[in-house]
Each structure stands twice: as C-alpha cells, then as structure tokens.
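S.K.: model this:
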Amino acid sequence: MEQMSASHAFATLGHPGRLAVFRLLMRFAPQGVRPTEIAAALALKQNTLSHHLADLTSVGLVAARRQGRSLFYAVDLDATEALIGYLALDVGRGRPDLLSRLLISRKDAAMRDTDFDVLFICSGNSARSIFAEALLRDLGKGRFQAFSAGTRPGSELNPFALDVLRRNGHDITGLRSKHVSEFQQPGVPVMDFVFTVCDTSAAEECPPWPGQPITGHWGLPDPVKATGTDAEKALVFARTYAALRRRIMAFVELPFESLTRLSLQSHVDAIATDQDAKA
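M.R.: This is a model prediction of the structure:
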C-alpha cells in the first residue's frame, strides 16, 4: 500500500464513528450488513451513518453490493490486509518485538490436535446456540468440546428447542442457558473457534478472545420470534435446527490436519453461505 493511500485510510479510521462502523463490519466479515441494521446496532442516525459509509468506501476499506432490493456493506478484506501489512511491515519495519505476540499463539500448534474447544454465541442462548452445542457434541466424533453462551442475561432454554433436540436423539441432560461472561473468566478453556449464530450477538461489543481463536458468523433468524400455532412455531425451530446441522456437518468434515489457520478461516467463512445455497 502506498503511503498516501495508507494515510487517507488511517485518517478515515481516526474518527470514532467511522471506526465503530468498521469494527462492527469486521465482526460480520466477510458477510455484509444492511445500513438499517448498522444504524440500529450503533444507535446512529441514518444520515450520519451514510456519511461514515461513504468515507469508508471512498478509501476502499468497505464495499457495497446490492442483493435484490437491499444494499449490503462489507469490509474489503484485501484492502484491510494491505493496510495492516503497511502498519506492521512498513511503519513497524517487521520488528519481531512488535509482532511476536500477534504471530505466536499456543493455538498455532493446537490446530493439528484432535481436540478443539468451540464456543457458539447467541443473544439469548435459548435455541440456536443450544442447537449448535448439542449438534457439535454429538456429531463431532469426540474431536470437539462444545460450549454455548448468550449475551443477554437471565435467559432460559426454549421448550420448542428442547423438544426438537429430544426428537432428534440428543441428550439434553446438562444443557443450560449461560451468559458469555462465564467464558471470559480465568481458568476457562481457551477456545479454538468462536462462532456467532445470530446477528444481534455479532453486532455487540466483545473483548478479544484469548488464544486468537478462529471466528465465524453463522447468523440465522431467531426461531423464538416465530408466530402462529404451536405446530407452525415448531416447524420454524425444526428448520433452524436443520440449517445448523448442515453447517456443523460441513465443519466437522473439514480436514483440520492439512489446513493452515488461513485456510481454516476461509472454510469457516464459506460454510454458512455454501450450506444455505444447498438448502
């Protein structure tokens, strides 16, 4: 990246509002987000957000794409890589005392182990993330330790979700709704993977996870918001379970032993869109 381009990009990110928008879009990367959802998550006025998005787009850090009638904004990962590389390698001269903590992690060695700790995060931890925890536990062939948590305190397991799990042969003993803070305490497992399974949890601020886990966003609509008869609600929960089952089946079949962290991240990013296309 040229110095002038880097200077413009850093200046753009120097505004707190634009930086907040960029950080939110990074939590959804490589997927895009509608402006209305960005504005709601960050409590921004639409005209203010429009200015921020225009500035980020003008320096190439964000790109817009139209899908049907909706406009989605997403981080340009190539441009972001170039900017980070400029800061680390050009400005920082690649000094190992500056980069070692970023590049060295106990997880680099753990990627080839046969035991991975995986956390699924949702807003309530009452249905989607509970589905994911039970599915990975039972489909993971003993290679994964699955956990789930919610960002909203005081949630309880949804009875429709529990019924779906029972009907699909999962043991629900021990399943409970947990707040994400349980996994941010000293002495808890250091995660290899952290997935958000709803847009609300992805949009919320969360401290960086220890151990540099691979992260992914597998957002699905909230089945708890389904309306209609009990049979109609149960069908929505069943469809959500089936969508997560497809994702997790694809995840557990990845050839972890032969993949680098970069390759794993690419596969994790692709799973949601690939499995939705096959549905």
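S.K.: CA only for contacts and neighbour counts going forward, please
M.R.: OK.
S.K.: Now do the strands in the stretch 101-250 of the chain.
M.R.: 116-122, 144-150, 193-196, 214-217 (DSSP state E, counting those that start in this stretch).
S.K.: angle of the second one against strand 116-122?
M.R.: Strand 144-150 runs at 20 degrees relative to strand 116-122, counting by axes from the mean of the first three to the mean of the last three CA atoms, to 10 degrees.
S.K.: closest one to Ile271 among the strands of the stretch 101-250 of the chain?
M.R.: Closest approach to Ile271 among these is made by strand 214-217 (9.3 Å; CA to CA).
S.K.: that older thread, and of the strands of the stretch 101-250 of the chain, who's closest to Pro96?
M.R.: Proximity to Pro96 (CA to CA) singles out strand 214-217 among those, at 22.6 Å.
S.K.: mind listing what's buried in that closest one?
M.R.: Within strand 214-217, the residues scored as buried using 16 or more other CA atoms under 10 Å are 214-217.
S.K.: now, the most widely separated pair of those?
M.R.: In the buried residues of strand 214-217, the most distant members under the criterion CA to CA are Ile214 and His217, with 10.6 Å between them.
S.K.: ranges for the helices of the stretch 151-279 of the chain?
M.R.: For the stretch 151-279 of the chain, the helices defined by DSSP state H, counting those that start in this stretch cover 159-167, 199-203, 230-252, 261-278.
S.K.: For Lys225, which of the strands of the stretch 101-250 of the chain is the nearest?
M.R.: Of the strands of the stretch 101-250 of the chain, nearest to Lys225 by CA to CA is strand 116-122, at 14.0 Å.
S.K.: Also this sequence, please, to line up against the first:
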Amino acid sequence: MEKEVISQLSALAHERRLAVFRLLMRRYPDAIAAGEIAQILELPASSLSTCLAHLRQARLVTQNRDGTSLQYTADAGSASQLVGYLSSDCCRGRPEQCLSFSAPMEANMSQRKHNVLFLCSGNSARSIFAETLLRAEAGDRFDVYSAGTRPQSELNPYAVDLLASKGFDTSSLKAKNVNEFRGEDAPGMDFVFTVCDSAANEECPPWPGQPMNGHWGQPDPVKAEGTDAEKRLAFQQVYGALRNRVRAFAALPFETLDRASLQNSIDDIAKTKD
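M.R.: Down below sits the predicted model:
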C-alpha cells in the first residue's frame, strides 16, 4: 500500500497533473475526451498525454475508448483509499484532527433542514429546474438555492414557461451570482451540485464546511436549434433528467448513511441513464 501511496502522491506533486486530476474529480463520474481536457486546461496535447500516463500509472485515472476517442475518468475509489490511508496514518491518537469519512453524518443533521445549492454557468434554466424540483419534492427537509458562475440577467423564457406549465410558482425565481453564497452571512452548504459541465470545469475556491458535491451535468437546452417545438423538447428532456436525479436524492436515507456511503450514493445518482 505504501508504494502505491508514494506513486500517487508523486503523480499529484506536479501542477499540470494535479490540475487534470482535479478537473476529472469535479466532473466525476463523467468520462471526458482528451481533446476536451486539453481545451479546458489549455494544455498542449503532448503535455496532456504525459500527465494522463502518470495519473493512469498511479491508478488515479482510468481510460476507455469510445470509437476513435480516448475517454478519461477519475478513479474515485482509488483516490478515496489514498485519503483514507493518509487520514488513518496521520490521525493516530488524534482523531479530532482529521475528518472521518466513515463517521455518521453530523448528529444534528437529521434534525435540521439540509442546505443544497445547484450551480450552473448562467443560472437561467438547468439550476433553476433543479432548485424548483427539490423544493417541491422535499422542501420540508431542504433549504434549496441555485446560482450561476456567470449568471444571466433574466431567466430563460422557455424554462419559465415549462415550469409554469407544470404548475410551479415562478414569481420568486431569479438568476443569482455564486458569490452571494460565499460571504460570511451566507448559509452553510451541506450539498453543492453542478448541473452543467461549464460550471464543473471552473476552478473555484473550496466551500467552507466541506459540503458533499455531485455533478449532474446536463446539455444546455438554451443552445437547442430548430423549431419552437424542438426547442421546447430540449428543455423538457433536461427537466425530466433532473427530476429523476432530484427524486432519487430526496429518497436517500440520510439518517442511516455515513459520509462515504452518502457520497457514493450521490455519485451513483449521477450515473443514472436518462
């Protein structure tokens, strides 16, 4: 085990390799093509190839072929073992110094409402869908928010019309900047979900309090082309996919799961086929 840990720490002790691994973890469980990784991180193909080879050798990244494209995914299980090994080793006799990933959720968490934030780039459609759906599904157990890394000035009219057609009150919905939720007076988040790849791709400061994260990336329906009916269908498909994930999330037995099990459940929801 120690040899593997040394190999993994060595692989991550490099600025570019660490950037690649962090991107793949933010997008987990998505598989990302090498070309997309290079474009996001602005890396030359040769440099990226070397980085991925080191990360694969250290069992931090897996590779699969999709047609002619090589796809890469973070090996979350291996990364979890690394963190667990370091936590166990460094915390001997001082458990209060480290976060226990096998410990139950905070004792008072089942007695209070969880704070959930949905993020996308524009906060005009996908994150608004997720916010509205979770609030309607389990608003008695969750305080739900949404925000954008580059929010639009107005919500997308197709998104608003769809929610209204489903019977939701849209009068209080608005686009918000993610910075509104990073201040000292902002509510502490228990869960942060990205629902678009662009938001997950961005390198952001870590959230205080170590909330659990999930990536439920959906295609941007705003970019749909064609007739009015075809555009509305694109919004309906994204709405349906997020509804399935929100319902699965709300149904999780939070009071019986430890942090690791809950994070695994969130990742499994992200793998749901639409």
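S.K.: about what we covered before: need the strands of the stretch 101-250 of structure 1 in a markdown table with distance to Ala40 of structure 1, can you?
M.R.: Shown next, in a markdown table, are these (distance: least, CA to CA, whole Å):
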| stretch | distance to Ala40 of structure 1 |
| --- | --- |
| strand 116-122 | 18 |
| strand 144-150 | 19 |
| strand 193-196 | 18 |
| strand 214-217 | 19 |
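S.K.: of all those, which lies closest to Ala234 of structure 1?
M.R.: Nearest of the strands of the stretch 101-250 of structure 1 to Ala234 of structure 1, taken as CA to CA: strand 116-122 at 19.4 Å.
S.K.: what range in structure 2 matches that closest one?
M.R.: With TM-score structural alignment applied, strand 116-122 of structure 1 matches the range 114-120 in structure 2.
S.K.: The matching stretch vs structure 1, mean deviation?
M.R.: Superposing on structure 1 places stretch 114-120 of structure 2 at an average distance of 0.5 Å from its equivalents, by mean CA distance after the TM-score superposition for structure 1.
S.K.: Aligned counterpart of Ala203 of structure 1 in structure 2, please.
M.R.: Structural alignment (TM-score structural alignment) places Ala203 of structure 1 against Asn201 in structure 2.
S.K.: Give the full set of residues in contact with its match.
M.R.: Shown in contact with Asn201 of structure 2 (CA atoms under 8 Å, 6 or more residues apart in numbering): 23, 26-27, 40.
S.K.: again, but for Ser153 of structure 2
M.R.: Ala175.
S.K.: before we move on, what about Phe131 of structure 1?
M.R.: Contact partners of Phe131 of structure 1, counting by CA under 8 Å, 6+ apart, are 161, 165, 241, 244.
S.K.: Can you find the partner of it in structure 2?
M.R.: Using TM-score structural alignment, Phe131 of structure 1 sits opposite Phe129 in structure 2.
S.K.: do Asp230 of structure 1 as well
M.R.: In structure 2, the residue matched to Asp230 of structure 1 (TM-score structural alignment) is Asp228.
S.K.: Give me the number of neighbouring residues for its match.
M.R.: Per other CA atoms under 10 Å, the neighbour tally for Asp228 of structure 2 reads 10.
S.K.: how close does the most far-flung residue of structure 2 relative to its centre sit to Thr62 of structure 2?
M.R.: Distance from the C-alpha centroid of structure 2, by CA atoms, centre = their mean, peaks at Gly93 (33.4 Å). Per CA to CA, to the nearest Å, Gly93 of structure 2 is found 35 Å from Thr62 of structure 2.
S.K.: was I right about Trp216 of structure 2 contacting Ser198?
M.R.: No - contact criterion CA atoms under 8 Å: Trp216 of structure 2 and Ser198 do not qualify, at 11.7 Å.
S.K.: Of the two, which one has the most company?
M.R.: Taking other CA under 10 Å, Trp216 of structure 2 and Ser198 do not tie; Trp216 has more neighbours (28 against 17).
S.K.: Show me what that one lines up with in structure 1.
M.R.: Checking with TM-score structural alignment, Trp216 of structure 2 has Trp218 as its match.
S.K.: gap between the spatially closest residue to that match that is not a sequence neighbour and Arg137 of structure 1?
M.R.: Spatial nearest neighbour of Trp218 of structure 1, chain neighbours left out: Val197 (4.7 Å); criterion: CA to CA, 6 or more residues apart in numbering. Taking CA to CA as the measure, Val197 of structure 1 falls 16 Å from Arg137 of structure 1.
S.K.: Out of these two, name the residue with the larger neighbour count.
M.R.: Counted by other CA under 10 Å, Val197 of structure 1 and Arg137 do not tie: Val197 has more neighbours, with 25 against 18.
S.K.: need the contact list for the more buried one.
M.R.: 120-122, 128-129, 217-220.
S.K.: Can you tell me which of those lies closest to Phe147 of structure 1?
M.R.: Using CA to CA, Phe120 is the member of those that lies nearest Phe147 of structure 1, at 6.3 Å.
S.K.: any chance of the helices of the stretch 151-279 of structure 1 in TSV, with distance to Ala79 of structure 1 too?
M.R.: Formatted as TSV, those follow (distance: least, CA to CA, whole Å):
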stretch	distance to Ala79 of structure 1
helix 159-167	41
helix 199-203	22
helix 230-252	28
helix 261-278	17
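S.K.: Number of residues surrounding the counterpart of Phe160 of structure 1 in structure 2?
M.R.: With TM-score structural alignment as the criterion, Phe160 of structure 1 lines up with Tyr158 in structure 2. Using other CA under 10 Å as the criterion, Tyr158 of structure 2 is surrounded by 20 other residues.
S.K.: Give me the nearest residue to Tyr158 of structure 2, chain neighbours excluded.
M.R.: Nearest residue to Tyr158 of structure 2 in three dimensions, chain neighbours excluded: Arg232, at 6.6 Å (CA to CA, 6+ apart).
S.K.: and that neighbour, how far is that from Ala241 of structure 2?
M.R.: In terms of CA to CA, Arg232 of structure 2 sits 14 Å off from Ala241 of structure 2.
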